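Participant: quick one, fold the following:
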Amino acid sequence: MAKVAFLGLGVMGYPMAGHLQAAGHEVTVYNRTTAKAEAWSAAHGGRFARTPREAAEGTEFVMSCVGNDDDLRSVCVGEDGAFAGMSAGAVFVDHTTVSAKVTRELFDIAAEKGIGFVDAPISGGQAGAENGVLSVMCGGEEDVYGKAEPVIGAYARICRRIGDSGAGQMTKMCNQIAIAGLVQGLSEALHFAEKAGLDGRAVVEVISQGAAGSWQMANRSDTMLDDHFDHGFAVDWMRKDLGICLDTADETGASLPVTALVDQFYKDVQKIGGGRWDTSSLIKRLRALD
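Facilitator: All right, here's what the predicted structure looks like:
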């Protein structure tokens, strides 16, 4: 068991920190809104801190799950940042989906202080976080990853080191690229079924057992047919992630025509007020075109 700090108590971080406490780790949490950290502490019995530095002091591991590149920098560096409170030999594990550029930047800063840094973005959504069955894709030094893996296991179904610093974030980009195309394809299939007068659930029951089957079909088709999108990963966050994918594709020379198109479709969803709807709301755009 270890002394662990967890920075960021959103829909993912809140239950993830809870799994760490339940596993027997000594957990201190930090959240930009202190009231949320206080509520977590009251619910789970761990401590809360008012700055990332305070949360990180004396810990062996610091986990973060915040919003974007700037949010991550703000909790890591500076007078009140976590790095200022961490000792040499401690490990920082970032679960935020951010650019590989900021990951490598912070990896270098941490290395100068003797701090290990693992980029460890997650997939599995709010349900995966609540049930402790997230997929975690990691980048960083092998020995540092080896220290962190057992701690990450408190909320992971699978955790793998893919390569050096930034490899975890690159893998998460692959994940989001794949999801974008899958959700658009499923949206079009269900919309086509509706326009053809077919029973959508009957269609899904049959085609899900063949090559068309996917996690999205198994977990989102019913709610898509019911026009229910108040759950899961928000469109606003997906556009942030796809923006990272497209920027990185420009840097690496990769071609992502479908991803670029689906990103614009999500922009259309935002325009009709769906920024906080989950990503399966692409079908709402098709219905709005009728």
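
Participant: C-alpha only now, for contacts and for neighbours.
Facilitator: Noted.

Participant: check the chain for me, the residue farthest from its geometric middle.
Facilitator: Gly197 (37.0 Å; C-alpha atoms, centre = their mean).

Participant: what about that one, distance to Gly185?
Facilitator: 19 Å (C-alpha to C-alpha, to the nearest Å).

Participant: quick one: the strands in the stretch 1-150 of the chain?
Facilitator: 3-7, 26-30, 47-48, 61-64, 91-94, 116-119, 122-123, 134-139 (DSSP state E, counting those that start in this stretch).

Participant: now tabulate those in JSON lines and tack on distance to Thr259 and mean neighbour count.
Facilitator: Shown next, in JSON lines, are the strands of the stretch 1-150 of the chain (distance: least, C-alpha to C-alpha, whole Å; neighbours: other C-alpha atoms under 10 Å):
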{"stretch": "strand 3-7", "distance to Thr259": "31", "mean neighbour count": "28"}
{"stretch": "strand 26-30", "distance to Thr259": "35", "mean neighbour count": "26"}
{"stretch": "strand 47-48", "distance to Thr259": "40", "mean neighbour count": "21"}
{"stretch": "strand 61-64", "distance to Thr259": "27", "mean neighbour count": "26"}
{"stretch": "strand 91-94", "distance to Thr259": "25", "mean neighbour count": "27"}
{"stretch": "strand 116-119", "distance to Thr259": "23", "mean neighbour count": "29"}
{"stretch": "strand 122-123", "distance to Thr259": "18", "mean neighbour count": "22"}
{"stretch": "strand 134-139", "distance to Thr259": "21", "mean neighbour count": "26"}
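
Participant: now the ones you listed as JSON lines including distance to Asp230?
Facilitator: What follows is the strands of the stretch 1-150 of the chain, written out as JSON lines (distance: least, C-alpha to C-alpha, whole Å):
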{"stretch": "strand 3-7", "distance to Asp230": "25"}
{"stretch": "strand 26-30", "distance to Asp230": "27"}
{"stretch": "strand 47-48", "distance to Asp230": "30"}
{"stretch": "strand 61-64", "distance to Asp230": "25"}
{"stretch": "strand 91-94", "distance to Asp230": "27"}
{"stretch": "strand 116-119", "distance to Asp230": "29"}
{"stretch": "strand 122-123", "distance to Asp230": "18"}
{"stretch": "strand 134-139", "distance to Asp230": "20"}
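
Participant: ok, Gly116 to Ala5 distance?
Facilitator: 15 Å.

Participant: what is the subsequent helix or strand relative to the longest helix seen in the chain?
Facilitator: Longest helix in the chain by number of residues (criterion: DSSP state H): helix 167-195. Following helix 167-195 in sequence order, the next helix or strand is helix 200-207 (DSSP states H and E).

Participant: list the buried residues in stretch 13-22.
Facilitator: By 16 or more other C-alpha atoms under 10 Å, the buried positions in stretch 13-22 come out as Gly13, Tyr14, Pro15, Met16, Ala17, Gly18, His19, Leu20, Gln21.

Participant: again, but for stretch 47-61
Facilitator: Buried, per 16+ other C-alpha under 10 Å, within stretch 47-61: 47-57, 59-61.

Participant: for the comparison step, fold the sequence that follows:
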Amino acid sequence: MTIRKVSFLGLGVMGYPMAGHLAKAGYDVTVYNRTTAKAERWKAQFEGHLALSPAQASEGADLVFMCVGNDHDVHEVATQAISAMRNGSILVDHTTASAEVARELYKTCKDRNIGFLDAPVSGGQAGAENGQLTVMVGGDSDVFAKAKPIIDVFARHSQLLGESGSGQLAKMMNQICIAGIVQGLAEALHFGQQAGIDCKQVIEVISKGAAQSWQMENRAATMLDGKYDFGFAVDWMRKDLAIALAEARRNGSTLALTALVDQYYADVQKAGGSRWDTSSLLTRLTR
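Facilitator: Okay, here's the model as predicted:
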């Protein structure tokens, strides 16, 4: 199947630029967004079409992408999209959601001869805007093979990790890692500030060694400058961690550090930082 006609459902901070990359790559793109004004703005910026419902956007599409808010949104939007999708088409969900909803949608799509991939992304708004996302995928290998060239329009790496739900499980692991790393970085910077050492110089040195991380390279300087009005919001991280903690209860794993950091993020929310970047964990220690 040659994929030329694609749709994108959900034009948030991630979906808007992702759909834009598809349009710039020459695909025939139709977009849907709950707030129509944003879809109109996208249409004015890129070559494409606007639909007024998920079903309208999905009708006749070879491949339908979606990136919405949570499990409820995924169910609602996907159900409408699937009702209009043709046999042999593919639905790719980039939302960070539960593995359970991914498996349910996989079965629903399978029964209608529609391919389904759960494909949450990592890389944040900057990664979406620059076409440098990492995509973790669950589903069937033949479906992934068809969708991968199109996914790679806005990704630097996409990989099939197993059966349906595997992409979401991988994203949970990703967020578990990030939560622990950001908290460790926040404590290190707080320690350095209390000790009176030049933290920016220290970061310059230790970022060349075993302590190096993406968070250190990209967030340490802004944390030290007290800048948090960008990036991946605390509200979103708490949503993601809630999904991971719920899955841990189901599979019997112990996520003591993740649960603790989740409560630290609750403290940040109470302090008015719901929309701050996740690196704002430092504010708990310095206020």
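
Participant: list the contacts for the most centrally placed residue in the second structure?
Facilitator: Centrality entry for the second structure: nearest residue to the mean C-alpha point is Val121, 4.1 Å, by C-alpha atoms, centre = their mean. Residues near Val121 of the second structure by C-alpha atoms under 8 Å, 6 or more residues apart in numbering: His94, Thr95, Thr96, Leu133, Thr134, Val135, Met136, Lys171.

Participant: what about the third one, distance to Met173 of the second structure?
Facilitator: Spatial separation of Thr96 of the second structure from Met173 of the second structure under the definition C-alpha to C-alpha is 12 Å.

Participant: the more surrounded of the two?
Facilitator: Comparing Thr96 of the second structure with Met173 by neighbour count (other C-alpha atoms under 10 Å), the higher total belongs to Thr96, at 26 against 13.

Participant: I'd say the more buried one and Pro120 touch.
Facilitator: Yes. Using C-alpha atoms under 8 Å, Thr96 of the second structure makes contact with Pro120 at a distance of 5.2 Å.

Participant: list residues touching both of these two?
Facilitator: Gln168, Lys171.

Participant: map Arg4 of the second structure onto the first structure.
Facilitator: Using TM-score structural alignment as the criterion, Arg4 of the second structure maps onto Ala2 of the first structure.

Participant: and that match, how many neighbours does it have?
Facilitator: Ala2 of the first structure: 13 neighbours (other C-alpha under 10 Å).

Participant: so who does the closest residue to it other than its chain neighbours touch?
Facilitator: Residue nearest to Ala2 of the first structure in three dimensions, not counting chain neighbours: His25, with 5.1 Å by C-alpha to C-alpha, 6 or more residues apart in numbering. Contact partners of His25 of the first structure, counting by C-alpha under 8 Å, 6+ apart, are Met1, Ala2, Lys3, Val4.

Participant: enumerate every residue touching the last one.
Facilitator: With contact taken as C-alpha under 8 Å, 6+ apart, Val4 of the first structure is in contact with His25, Glu26, Val27, Thr28, Ala56, Thr59, Glu60, Phe61, Val62, Met63.

Participant: with distance to Asp70 of the first structure added, can I get the residues you listed in a markdown table?
Facilitator: Listed next are those as a markdown table, based on distance: C-alpha to C-alpha, whole Å:
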| residue | distance to Asp70 of the first structure |
| --- | --- |
| His25 | 28 |
| Glu26 | 28 |
| Val27 | 24 |
| Thr28 | 22 |
| Ala56 | 19 |
| Thr59 | 23 |
| Glu60 | 24 |
| Phe61 | 21 |
| Val62 | 18 |
| Met63 | 16 |
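
Participant: show me the two of those residues that sit farthest apart.
Facilitator: Distance extremes for those: the farthest pair is His25 and Ala56 at 14.1 Å, using C-alpha to C-alpha.

Participant: quick revisit: now the angle from the longest helix of the first structure to helix 200-207?
Facilitator: Using axes from the mean of the first three to the mean of the last three C-alpha atoms, to 10 degrees, the direction of helix 167-195 of the first structure lies 120 degrees away from that of helix 200-207.

Participant: and helix 167-195 of the first structure against the second structure, how far off on average?
Facilitator: Helix 167-195 of the first structure differs from its equivalent in the second structure by a mean of 0.4 Å after superposition (mean C-alpha distance after the TM-score superposition for the first structure).

Participant: list the buried residues in that helix.
Facilitator: 167-173, 176-177, 179-184, 186-187, 189-191, 193.

Participant: tell me how far the equivalent of Ala17 of the first structure over in the second structure lies from Ala81 of the second structure.
Facilitator: Using TM-score structural alignment, the partner of Ala17 of the first structure in the second structure is Ala19. According to C-alpha to C-alpha, Ala19 of the second structure and Ala81 of the second structure sit 17 Å apart.

Participant: try Val121 of the second structure
Facilitator: For Val121 of the second structure relative to Ala81 of the second structure (C-alpha to C-alpha), the value is 21 Å.

Participant: got it, and Leu161 of the second structure?
Facilitator: 25 Å.

Participant: higher neighbour count, the two?
Facilitator: Ala81 (23 against 19).

Participant: so who does the more buried one touch?
Facilitator: Per C-alpha under 8 Å, 6+ apart, neighbours of Ala81 of the second structure: Pro54, Ala55, Gln56, Ala57, Ser58, Glu59.

Participant: isn't Gln56 of the second structure right next to Ile82, touching?
Facilitator: No. Here Gln56 of the second structure does not reach Ile82: they are 10.7 Å apart, not a contact under C-alpha under 8 Å.

Participant: is Gln159 of the second structure part of a helix or strand, or is it coil?
Facilitator: strand (DSSP: H, G, I helix; E, B strand; the rest coil).

Participant: and it, what's its match in the first structure?
Facilitator: So Gln159 of the second structure corresponds to Arg160, using TM-score structural alignment.

Participant: contacting residues for its match?
Facilitator: Contacts of Arg160 of the first structure were listed using C-alpha under 8 Å, 6+ apart, and they are Val136, Met137, Cys138.

Participant: closest one to Ala43 of the first structure out of these, please.
Facilitator: Val136 (25.6 Å).

Participant: and the closest one, how far from Met238 of the first structure?
Facilitator: Counting by C-alpha to C-alpha, the gap from Val136 of the first structure to Met238 of the first structure is 18 Å.

Participant: repeat that for Gly200 of the first structure.
Facilitator: Distance from Gly200 of the first structure to Met238 of the first structure, by C-alpha to C-alpha: 26 Å.

Participant: hang on, the earlier thing: okay, the contacts of Val121 of the second structure in TSV with distance to Glu76 of the second structure next?
Facilitator: As requested, the contacts of Val121 of the second structure are exported to TSV (distance: C-alpha to C-alpha, whole Å):
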residue	distance to Glu76 of the second structure
His94	15
Thr95	13
Thr96	15
Leu133	25
Thr134	26
Val135	23
Met136	23
Lys171	22
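
Participant: thanks a lot, see you next time.
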